[in-house]
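Peer 1: Next comes the sequence, and after it the predicted model I'd like to discuss.
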Amino acid sequence: MEERERMEREGAQKRLFKAQPILREEDPIPLPERERKPLTDVEEFVLHVNHRAQERSEFDKKIKEKEVMYKRLREEQETSKLIEEENEIKQMRREMVPHARPLPKFDNPFLPQRSAKDLTKAKSPISRVKQRGGRRQRANS
């Protein structure tokens, strides 16, 4: 019991706020004095704006030249393609005009040669109509 009361008192004392003491000039650990550093010298810095602008303008000129060149090439290809198509159409129209067949040449007329085979002997066809009629009569009877 006593031990418990003692522990409660110690806990209550620990919970109480206790501020740190204020340090005075006569404190045993003095702070070092601040050193005065020289002011920083401002150095001029170089912006590459003008140089980059010039490079960019040259780059833009090259790109425009390429675009103009490609555009000119494309137009030339289109015009050549149109001319070629027109020529093909003209050629097709020329070919599609109906023309008369040329006369056959009778310089070497066809002369048939006599065959070595015997002539075909005529044979009368056997008509099966009579046989069918006979079957019908037999089937009906």
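Peer 2: Looks like it arrived, so ask away. Numbering: from 1, shown residues only.

Peer 1: use CA for all of it now, contacts and neighbours both
Peer 2: Will do.

Peer 1: All the helices of the protein, in order from the start?
Peer 2: Defined through DSSP state H, the helices belonging to the chain, from first to last, are 2-15, 49-96, 129-140.

Peer 1: okay if I get those as TSV plus mean neighbour count?
Peer 2: Formatted as TSV, these follow (neighbours: other C-alpha atoms under 10 Å):
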stretch	mean neighbour count
helix 2-15	10
helix 49-96	12
helix 129-140	9
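
Peer 1: next up, a second structure to put side by side with the first:
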Amino acid sequence: MSNEMPKGATLAKNRDGLINEADLEKIKLQNEKSREVIEQNNLLKKQDDAEAMLHNSKILNALSRSLVKFFFSKAGFIVCVIAYISFNVCLHYRFGDEANFYIGLVDKIGLFVIIFILGKFLKDNISLLMEIFKK
């Protein structure tokens, strides 16, 4: 810190010199303007957050709807069953008796992926729904 005075400043001789009504009014006005600007910025941020949540929920709903339709449609089910059967046949042809380990591994990974994808979208949709009810 330096002991230099700002340009245009004067030394106050007493307490009354420190309390200048015009300066206090200026400071109060600046504080009010600053509060208004801060409140306006906060409102804009909240509005942007709400719009982003709405946009994300729309994307999430569309994606989860398409994934659920794929997993539970006849064509998706048939494609998954045919791919699973052909994969099992290829593993048995390639590895013989050792294929049981790999088939079990593929079963667990596939089940994990299906549950993870569907569960993630279900959890996200429920949390978004709860956020909507909070507001």
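Peer 2: Yep, that arrived. Keep in mind that this is a model prediction, so the values were computed, not measured.

Peer 1: Could you tell me the TM-score of the two chains?
Peer 2: Remark: TM-score between the superposed chains equals 0.40 [TM-score structural alignment, normalised by the length of the second structure]; 66 aligned residues with a C-alpha RMSD of 3.1 Å.

Peer 1: where's Ala52 of the second structure relative to Arg65 of the second structure, distance?
Peer 2: Ala52 of the second structure is 20 Å from Arg65 of the second structure, where distance means C-alpha to C-alpha, to the nearest Å.

Peer 1: Same check on Ile103 of the second structure?
Peer 2: When distance is defined by C-alpha to C-alpha, Ile103 of the second structure is 29 Å away from Arg65 of the second structure.

Peer 1: Show me which of those two is the more surrounded one.
Peer 2: Set Ile103 of the second structure next to Arg65 and count neighbours by other C-alpha atoms under 10 Å: Ile103 wins out with 17 against 14.

Peer 1: in the second structure, which spans are helices?
Peer 2: Counting by DSSP H, the helices of the second structure are 15-18, 21-72, 74-95, 99-134.

Peer 1: From the contact counts, what lies against the longest one?
Peer 2: Here helix 21-72 of the second structure touches helix 74-95, helix 99-134, going by 3 or more C-alpha pairs under 8 Å, 6 or more residues apart in numbering; DSSP states H and E.

Peer 1: do you know which of the ones you listed lies nearest Ile27 of the second structure?
Peer 2: When these are compared for distance to Ile27 of the second structure using C-alpha to C-alpha, the nearest one is helix 99-134, at 38.3 Å.

Peer 1: ok, and for the closest one, which residues are buried?
Peer 2: Of the residues in helix 99-134 of the second structure, those with enough neighbours to count as buried (16 or more other C-alpha atoms under 10 Å) are Ala99, Ile103, Leu118, Phe121, Asn125, Leu128.

Peer 1: Ser64 of the second structure: neighbour count?
Peer 2: Applying other C-alpha under 10 Å, we find 20 other residues in the vicinity of Ser64 of the second structure.

Peer 1: Look up how far Leu54 of the second structure lies from it.
Peer 2: As it turns out, when the distance is counted by C-alpha to C-alpha, Ser64 of the second structure lies 15 Å from Leu54 of the second structure.

Peer 1: do Ile78 of the second structure as well
Peer 2: Between Ile78 of the second structure and Leu54 of the second structure the distance, using C-alpha to C-alpha, works out to 35 Å.
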